[in-house]
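Participant: Below: sequence and its predicted model.
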Amino acid sequence: MPIKIIEGLPVREKLREERIFTIEESRAHTQDIRPLRILILNLMPLKQATERQFLRLLGNSPIQIDVDFLYTASYESSNTPTSYLQEYYQSFDQVKEQFYDGLLVTGAPVEKMPFEDVDYYQELRDIMTWAQTHVFNRYFVCWGAQFALNYYYGIEKELLDEKLFGVYPYRTLNFEHPYVRGFDDVFHVPHSRHTRMNAEQILQVEGLEVLTGHEVFGPDLMVSQDGRDVFIFGHLEYDRETLSLEYHRDLHRGDRIALPENYFPDDDVNRLPVFNWRSHGHLLMHNWINETYQETPYNLEELLSW
C-alpha cells in the first residue's frame, strides 16, 4: 500500500524513481480504509534527505500510511527555508489536538550540548508529554533516543573520547521479541555520534529491554516493557553514501575527522561503500509498523482514557 503525503512534497519524485509508492490526499479520500497515521519530527538539518530515508522505509509496507512532518517552532533552521517548513511541515500547535498511531523522532546535530541548552528543549519536552496521550507507539533515533531515555528514565549522556563513526557489527540478544523478528545473529549498523548513554543505567531500568548490543559500544536497540517506545542509537535508515557525504563535508570544513570504520573497501575513499545494513533497516521498520497496526485502537481518541 502507498503512503499518503502532503500534496506536492518535492521528495515524492525521488521516491517514485525508487518505486516507493505514495498517494496524495485527493486520491486517499476515495479509499474506505483506516490508514496508520505517522508523525515524523524531523530534527535533522538536511530535511529532504531525512524525509527520503524514512519514507523509503515506511513505504515498504502493505499498509497505507498517512505521514505528517513536524518541525520545532522554537528554533529557526539555518539549512531549510521557513517557506519550505510552512508548506510541507506542521508546528506542534497545529497537531496537538490530533491523534497518531506512531511518532518518529529523528536524530539532531546537537549531541555535544547539554539537553537543557538545546533551543527547542522545552518544546520537545512538551511534545514528549503530549505523545504519551495522543500517540500509540513512539520510535526514537540517535539523539532523539538519547533525549527520550533521559526524559523517561533520567539516564545520563556521556561524551566519547573519539567520535563513533562507521559501520559496526551488532548482536541480536532476544530473538523472541517482535521488534527483532527475522534479525540475523549479527548484523551491521551505521553510527555517527560523539556521545553515548550510560550503559549501566540502561541495564538497571526494569521497564527497559535491550534487544541488540555490541561488546564494546553497549546497547543499541531498546524497547519499553509495554512495547510502545523504541529507542535506537544507530542509523539503519542511512543511505549508502550518507557517511561518505558526512566525512567529506567535515574534511571540507577543516574539522578533525577520521575515516569511517568498516565502510570504504580497504579504506579507499574512491571505492563504493558496501551497503550492508539496508535489509535490517527495512526489517526493523516493518516490524514496528506491524506491531503498531496490530495493537493500535481503531479510534485513536481512546488513547485519552488509557
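Facilitator: Arrived safely.

Participant: For the rest of this, base every contact and every neighbour count on C-alpha atoms.
Facilitator: Will do.

Participant: Check for me that V223 belongs to a helix.
Facilitator: No: going by DSSP: H, G, I helix; E, B strand; the rest coil, the assignment for V223 is strand, not a helix.

Participant: which residues does it contact?
Facilitator: By CA atoms under 8 Å, 6 or more residues apart in numbering, V223 lies in contact with L208, E209, V210, L211, D229, V230, F231.

Participant: Mind telling me what element the second one is part of?
Facilitator: E209 is part of strand 208-214 when elements are defined by DSSP states H and E.

Participant: in that strand, what counts as buried?
Facilitator: L208, E209, V210, L211, T212, G213 (16 or more other CA atoms under 10 Å).

Participant: out of these, who's nearest R181?
Facilitator: L211 (10.7 Å; CA to CA).

Participant: do you know how far that closest one is from V269?
Facilitator: According to CA to CA, to the nearest Å, L211 and V269 sit 33 Å apart.

Participant: just H282 next, same as before
Facilitator: Separation of H282 from V269 (CA to CA): 26 Å.

Participant: Looking at these two, which one has more neighbours?
Facilitator: Legend: neighbour count by other CA atoms under 10 Å for H282 and V269, higher for H282 (20 against 15).

Participant: For stretch 158-167, which outside residues touch it?
Facilitator: 112, 188-198, 243, 258-263.

Participant: Only whichever of the residues you listed are buried, select them in ChimeraX.
Facilitator: In ChimeraX, selecting the buried portion of these, with burial taken from 16+ other CA under 10 Å, looks like this:
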select :188,189,190,191,192,193,194,195,196,197,243,259,260,262,263
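
Participant: Which members of the contacts of stretch 158-167 occur in helices, if any?
Facilitator: The members of the contacts of stretch 158-167 that map onto helices under DSSP state H are L243.

Participant: among the contacts of stretch 158-167, which are in strands?
Facilitator: Under the assignment DSSP state E, the contacts of stretch 158-167 contribute H188, V189, P190, H191, S192, R193, H194, T195, R196, M197 to strands.

Participant: take the one below as the second:
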Amino acid sequence: MPVKIPDNLPAAGILESENIFVMSETRAANQDIRPMKVLILNLMPNKIETETQLLRLLGNTPLQVDVDLLRIHDKESKHTSIDHMNNFYRDFEDVRHRNYDGLIITGAPLGQIAFEDVVYWDHIREIIDWSQAHVTSVLFLCWAAHAALYHLYGLKRKLLAKKRSGVFSHQRSKHYFPLLRGFDEEFYAPHSRFAEMDVDELKAHPELQVLTESEEAGAYMVLSRSNRNLFVTGHPEYQKATLKEEYQRDLGEGLNPDVPMNYFRNDDPTQEPVARWHSHGSLLVSNWLNYYVYQLTPYDLDDMSAMTPWESDGVVK
C-alpha cells in the first residue's frame, strides 16, 4: 500500500522513479479505508532530503499512510526554501488538537550543545509531552532519542571526544519481540553523533528495554515497556551517500573528521561506500508501523483510551 503525500511534494518524483508506491492527496480522497496517520517532526537542516528518506521507508510497508510534516518553528531555513516550508509543513498549533497513530522525530545537528541551550528546547519538550497522550507510538531518531530519554526518564548522554560516524555491527539483546521479527542475529546500521547513552543505565531502568546493541556503538534500539516510545540512536533512514556527504562537509569546514568506520570500501574514502543497512532500515520501520502502530491504535483516533494493551514481553493480549 502507498504512503499518501501532498500532490506537489518534491519527494514524490524521486520515490516514483524508484518504484516506491506513493499516492497523491487527490487520488487518496477517493479511497474508502482507514489509513495510518503519521506525523513527522523534521529537525534536520536539509528538509527535502530527510523527508524523502523517511517517506521511502514508510512507502515500503503494506499499510496506507497519511503523512503530515511538522516544523519546530517558522524561521527561515538555511537549506530549504521558505516556500517549501510554508507549502508542505504545519506548525504545532495546527496539530496540537489532533491525535495521530504514529510520530517520527528526526535527529538534529545539535550533538555538542546542552539540551537546555537548544533554542527550541522548551518546544521540543512540549511536543514530547503532547505525544504521550495524543500518539499511539513515537519513533525517536538519533539526537531526538537522546533528548527524549533525557526529558522522559532523566537519563544523561555522554559526550564523545570525536564524532561517532560509520556503519556498525549490532546484535539482538532481546528475542521474540515483534519489533525484531525478521532480524538477523547480526545486522548493520549507520551512526553519526557526538554522544551516546550508557548501556548499563538503560538496561537498569525499570521502564526501558534495550533490544539491540553494538560493541562499538552502544545501545541502538531501546523500547519503553509501555511500547509507546521507540528510541533508535542511529540513522536507519540514511541513504548510501549520506555519511560520505557529511564527511566531505566536515572536511570542507576544517573539522578534521575521522573517516567513517566500516563504510568506504577498504576504509578508503577515495573509494565508493558500501550500503549494508537498507534492508534492516526497511524492516525496522515496517515492524514499528505494523506491530506498534497499526496493531495497537484505535480505529477512532479520537479515543486513545481504546488502544490495544500489550504484555510486558511485547505480545498482544
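Facilitator: Now that the structure is in, tell me what you want to look at. Just so it is clear, the model here is predicted, and its values are computed rather than measured.

Participant: now the ones in strands among the contacts of stretch 158-167 of the first structure in a markdown table, with distance to Q204 of the first structure?
Facilitator: Formatted as a markdown table, these follow (distance: CA to CA, whole Å):
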| residue | distance to Q204 of the first structure |
| --- | --- |
| H188 | 26 |
| V189 | 24 |
| P190 | 26 |
| H191 | 24 |
| S192 | 26 |
| R193 | 23 |
| H194 | 23 |
| T195 | 20 |
| R196 | 16 |
| M197 | 13 |
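
Participant: May I see the buried residues of strand 208-214 of the first structure arranged in TSV, with distance to H29 of the first structure as well?
Facilitator: Below are those laid out as TSV (distance: CA to CA, whole Å):
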residue	distance to H29 of the first structure
L208	39
E209	40
V210	40
L211	39
T212	40
G213	43
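
Participant: what are the ranges of the strands in the stretch 201-317 of the second structure?
Facilitator: In the stretch 201-317 of the second structure, the segments counted as strands under DSSP state E, counting those that start in this stretch are 208-214, 218-224, 229-232.

Participant: just checking, what packs against the shortest one?
Facilitator: To tie it back to what came earlier, the one meant is strand 229-232 of the second structure. In terms of contacts (3 or more CA pairs under 8 Å, 6 or more residues apart in numbering; DSSP states H and E), strand 229-232 of the second structure is packed against strand 135-141, helix 143-153, strand 218-224.

Participant: Of all the ones you listed, which one is nearest T297 of the second structure?
Facilitator: Comparing those by CA to CA, strand 135-141 comes nearest, at 5.7 Å.

Participant: Tell me how far the closest one lies from the chain's centre.
Facilitator: Centroid separation between strand 135-141 of the second structure and its chain, computed with CA atoms, centre = their mean, to the nearest Å, is 8 Å.

Participant: what angle do that strand and strand 218-224 make?
Facilitator: Counting by axes from the mean of the first three to the mean of the last three CA atoms, to 10 degrees, strand 135-141 of the second structure points 170 degrees away from the direction of strand 218-224.

Participant: rewinding a little: now, the most widely separated pair of the buried residues of strand 208-214 of the first structure?
Facilitator: Checking the buried residues of strand 208-214 of the first structure with CA to CA, the most distant pair is L208 and G213, at 13.7 Å.

Participant: In contact with the residue nearest the centre of the second structure, which residues are there?
Facilitator: The centre of the second structure sits closest to L141, judged by CA atoms, centre = their mean, with a distance of 3.9 Å. Counting by CA under 8 Å, 6+ apart, L141 of the second structure touches I104, I105, T106, G107, F231, V232, T233, G234, H235.

Participant: and with 10 Å instead?
Facilitator: 104-108, 147-148, 220-221, 230-237 (CA atoms under 10 Å, 6 or more residues apart in numbering).

Participant: ChimeraX command to pick out the buried ones of the residues you listed?
Facilitator: Command for ChimeraX that selects the buried part of the contacts of L141 of the second structure, burial taken from 16+ other CA under 10 Å:
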select :104,105,106,107,147,148,220,221,230,231,232,233,234,235,236,237
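
Participant: one step back: so which of the ones in strands among the contacts of stretch 158-167 of the first structure comes closest to L15 of the first structure?
Facilitator: For these, the nearest to L15 of the first structure is P190 (22.1 Å; CA to CA).

Participant: on that earlier part again, between the contacts of V223 of the first structure, which is nearest M128 of the first structure?
Facilitator: Using CA to CA, the contacts of V223 of the first structure come closest to M128 of the first structure at D229, 11.2 Å.

Participant: so that closest one touches Y139, yeah?
Facilitator: Yes: applying CA atoms under 10 Å, one finds D229 of the first structure in contact with Y139, separated by 6.0 Å.
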